[in-house]
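Q: have a look at this prediction, sequence included:
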Amino acid sequence: MPTVNPADWSWVLGIPVLVPFAAAALALLLARHHTAQRVVALIALVVVQVDAVFIAYLSMSGPLTLDVGGWSAPVGITLVADRLSALMLVVSVFVTLCVLIYSFTQDPSMGRKLPVAVFQPTFLILSAGVSNAFLTGDLFNLYVGFEILLVASFVLITLGSSRERIRSGTVYVVVSVVSSAIFLTALAMVYAAVGTVNMAQIAIRMNSIDPATAQLIEVMLLVAFGVKAAVFPLSAWLPDSYPTAPAPVTAVFAGLLTKVGIYAIIRTQSTIFADAGLNKALMVVALATMVIGILGAVAQDDIKRLLSFTLVSHIGFMLWGVGIGTVDGLTAAIFYTAHHIIVQTALFLVSGLMEQVGGSTSLTKLGSLLKVWPFLAVVYLIPALNLAGVPPMSGFLGKVGLIQASAQVGSPLDWTLIAGGLITSLLTLYALLRAWNMAFWQSSTEEITERATVPWTMTFATVLLVAASVLLAVLAGPIYRYAHGGAVELREQEPYISAVLPEAERGTGQSHEEPNPGVDETPVVPPLGTPSASAPTVTATTPAAAAPTTGGER
């Protein structure tokens, strides 16, 4: 536990949002000085990364809150960092930093020599939007975070103004606007039903409204977030939108934007709708997302499109953990989300290196890259095996956690999901190894005989992410325990509510688990033992929380 008083450091929650915005403004002023822009962006994200790690450290004592402008909840906007949001923040900022380094020597205009002075500022605004979405304790502020992402994403996805990019950007914006309209409608319904958009207060009041109304609101939010997370059948837009963007943009989109949607699902399903009856529906959707997504990947002969379909497929694994609804299911979902952000981004950066060397992302045009650059073959293979879930990598650990959580429940649907997860993992391995064979081993009609020059920043950033994916497996024990603590906080609800709302505003919010303060068990990493359904004691310090409870049953 931290030895410092977290309440004294609540101001650090504003840094991940304010610093990128300020740096973006400064970068715009330096539009004619591209090197200065890069330095400003790099310094800003390094500062945010250090701050995010410190926030994660502070959150070990319980949720940390900051009332923006001094207006306390539920009147004002509150930023909240519990273990879930802190872990997502650390991983997302690290990935953003790596992609920024990767982009330093890229030409986002696709060789058209167009001015791209807006790239660094827009990238920083994107980072601020992601951080805002992870830290907010207010549904309307979450909507604002999504809109910041939408504006920044459209600028980034259309850089270069080619026909393909304008088309894909238009599709992306139309789909996102429809999703935002659904979200805004759901927000209006929430306010009409419970008179607030503060998530902690919604959690208290949701049990007092008509169950049919509550379920309608839940469905509306799930549809809005499902579009942003590319959950089947709301995922058709993604494989056509992401591959046309520049490699750094595609990588950060794949790693972060869909995960913001998944985070919103985890947050609302756990904090607001913990007792709702849509878990089985979520599990069915998770199964369809996994299987249909990976079947699409198997049929692709372009590496970026293949990775886009695997991105859709593995969103299903995260949704699976949410649908299980237990502490162990949520733990596995949180861990798998962190793992997937790093691994999927690494694979898209590798695909950018392959395009740099081979001049194409088509697997039928690439060939014999193993002879040209053996190191690239290894750099591709490590995250590919990790995504497929080959032991002892982090993908394997997350999937075993999901399997164990479902096996503990043991319903027919749980066993069906276990079978679907295994089939999806095998097909993922097949699709990625087939791509490796075509690009690195087999010859092609346009065989490459010598390696093109690859800027060192691209190689360095890619290797850094691949190394992080390996480190995630090495440190799986403490990271999994941290995720378990986050799952406990989500299921208990009381630590989050107590941290956000003043005493007078808490009312009589009900915990969804039976109290058992005496339990203090530490989970083990899934392959080394069965994760405990009991929860360790978690104490909120900002403000003091009520007695902890335990969770684990749906």
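A: All right, it came through fine.

Q: going forward, measure contacts between C-alpha atoms and count neighbours the same way
A: OK.

Q: can you give me the helices in the stretch 201-350 of the chain?
A: Under the criterion DSSP state H, counting those that start in this stretch, the stretch 201-350 of the chain contains helices at 211-229, 238-241, 247-252, 258-271, 279-298, 303-324, 327-358.

Q: which of those sits closest to Gln106?
A: Nearest of the helices of the stretch 201-350 of the chain to Gln106, taken as C-alpha to C-alpha: helix 247-252 at 8.1 Å.

Q: what is the closest one packed up against?
A: Applying 3 or more C-alpha pairs under 8 Å, 6 or more residues apart in numbering; DSSP states H and E, we find helix 247-252 packed against helix 83-103, helix 327-358.

Q: just name the most buried of these.
A: helix 327-358 (a mean of 27; mean count of other C-alpha atoms under 10 Å).

Q: quick one: whichever helix or strand comes after it to chain centroid distance?
A: Once the chain leaves helix 327-358, the next helix or strand it forms, by DSSP states H and E, is helix 369-372. A distance of 33 Å separates the centroid of the chain from that of helix 369-372, by C-alpha atoms, centre = their mean, to the nearest Å.

Q: find the nearest non-adjacent residue to Leu427, please.
A: In space, Leu427 comes closest to Ile294 once its chain neighbours are excluded; the distance is 6.6 Å by C-alpha to C-alpha, 6 or more residues apart in numbering.

Q: against that first model, consider the following:
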Amino acid sequence: MNLLLIFPIVIPLATMAILLLAWKSLRIQRVLGVAGSLLSLVAATTLLIAVREHGILVLNVGDWPAPFGITLVADLLSSIMVMLASVMGVAVSIYAFRMIDDARADFGFYPVFHLLLMGVCGAFLTGDLFNLYVWFEVMLISSFVLMALGGERAQLEGAIKYVTLNLISSAVFLAAIGVLYAAMGTLNMADVALKLRSFHDADIASALSMLFLIAFGTKAAVFPLFFWLPASYHTPPAAVSAIFAGLLTKVGVYALIRAFTLLFVEDTEFTHTLLLVVAALTMVTGVLGAMAQNEIRRILSFHIVSQIGYMLMGLAINTTLALAGSIFYIIHHIVVKTNLFLIGGIIEHRLGSGRLDRVGGLFRTAPLLSVLFFISAMSLAGIPPLSGFFAKLTLIRSGLDAESYAIVITALGVSLLTLFSMTKIWSESFWKRSPVSDPLEQWSKNALTRQERISLYSPTVMLAAITIGIGVMAAPVMNLSIEAAEQLLNPDFYINSVLGEDAR
């Protein structure tokens, strides 16, 4: 049973190796890329079912017992995240059939894409802080290559900003690991959590928590460490932007949730109050940045920042319902945001631009695309009965229960501004008259073949259906989120699973 933990990592690695052997055939690479993603999805689904039925799964690589060896751990949160990563991998690999040109494919898009998926799944499953750093670096290297692939000026400018700030966060993370190891003598997360309970130097513990907050907060793009994201996410091809938008910042959010529910839980009055302030500022600055933009993917990039604030809100309130709301929100947001970037890419491809003053009339020329965008946009804004409504409702309710009225007011206000900016895209791109004299001719200029339509529209339809499904069947998703939150708020489950019942 525990061997299930290796498959979400091994399958992308094996797919990458096979893709390298098929370097000269782009058609084979595209087919193998989708096949590898589907296999990863099967493995992730099996892992999630096993964790829910049997509890936390632990694999000590090489039979070295924790905390001395490399440990892989799958609780409900990590298995949910692996599942989401696999679903997005399938959607984007199908979409890439059309949206990744031969030149970029020739330079290794498909192997590097699966290297990125391996890094993401590794980060979710590792039980060791140094290995988390390693997986972050795997993600950073592969994402930098994907962002720069093609060598266009805007891409290179965005890639330099992206990699520079992320390297700084990696340096802070590595420094935090060094200080932590000097203080604790271990980097296994379960062992660190156990030793922090009896650690008497509160100043060092507080300093460590702030170092990890800075390192993971930069990866998650929280205020004021988010500037690299809107400066870079709109520059690569839409397939790359979509996988980045869906997954990369969520790895940072996952790391923050893991750190502040398992490791730094002794001084929650300080750490979680600070997280609540950061959450509010992240919401506000992100949505204000989105309102000031005039290009679809730039608006969506700032909204990534804004929505990270909602995920931190549940972590900061630190109750079962609040944390369940954060997990529900992550599930909703990964699906919706990936889909919005995929749809934005279709608009740019067909009309030659994503600027709002250069597009229009899409409701008449592309009704299916209009419906798909409307579903995802309204879900992002929190309109019932879509997934975003129930995610926000849970967070608002938890904030009221905790009497955190300031963050509740902030969240509601940001939701209204999110709705405004989504309706701005809708009215400018879909509802207003096209700025060109013959919009049908403009739309048909980059006409798609039947295969290309399937490649571009099938993943967007799939993700829109998931968004509706999460909203219509919110109860099972909420129950899963509550189970995951209960595990997180009882760290003894994690510690005992990794170290054994007699660890103390």
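A: Structure received. Keep in mind that this is a model prediction, so the values were computed, not measured.

Q: quick revisit: now render the helices and strands packed on helix 247-252 of the first structure as TSV, adding distance to Asp240 of the first structure.
A: Shown next, in TSV, are those (distance: least, C-alpha to C-alpha, whole Å):
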stretch	distance to Asp240 of the first structure
helix 83-103	21
helix 327-358	15
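
Q: among these, which is nearest Met438 of the first structure?
A: Closest to Met438 of the first structure of these, according to C-alpha to C-alpha: helix 327-358, at 12.1 Å.

Q: matching residues in the second structure for that closest one?
A: Aligned by TM-score structural alignment, helix 327-358 of the first structure falls on residues 320-351 of the second structure.

Q: same question for stretch 82-97 of the first structure.
A: With TM-score structural alignment as the criterion, stretch 82-97 of the first structure aligns to 75-90.

Q: return the distance of that stretch from the chain's centre.
A: Distance, stretch centre to chain centre, for stretch 75-90 of the second structure: 10 Å (C-alpha atoms, centre = their mean).

Q: what lies in contact with it?
A: Applying C-alpha atoms under 8 Å, 6 or more residues apart in numbering, the contact partners of stretch 75-90 of the second structure are 8, 34, 37-38, 40-41, 44-45, 47-48, 51-52, 55-57, 117, 120-121, 124-125, 243, 246-247, 327, 331, 334-335, 338, 483-485, 487, 494.

Q: which residue lines up with Val252 of the first structure in the second structure?
A: In the second structure, Val252 of the first structure lines up with Ile243, judged by TM-score structural alignment.

Q: rewinding a little: how close does the residue nearest to Leu427 of the first structure get to Ile265 of the first structure?
A: Applying C-alpha to C-alpha, to the nearest Å, the value for Ile294 of the first structure to Ile265 of the first structure is 22 Å.

Q: also Val298 of the first structure?
A: According to C-alpha to C-alpha, Val298 of the first structure and Ile265 of the first structure sit 28 Å apart.

Q: give me the element Val58 of the second structure is part of.
A: strand 57-60.

Q: immediately after that strand, which helix or strand?
A: Using DSSP H and E, the next helix or strand after strand 57-60 of the second structure towards the C-terminus is strand 71-74.

Q: mean deviation, that next one versus the first structure?
A: Compared with the first structure after fitting, strand 71-74 of the second structure has a mean deviation of 0.8 Å; criterion: mean C-alpha distance after the TM-score superposition for the first structure.

Q: tell me what that strand is packed against?
A: Applying 3+ C-alpha pairs under 8 Å, 6+ apart, one finds that strand 71-74 of the second structure contacts strand 57-60, helix 109-125.

Q: perfect, I'm done here.
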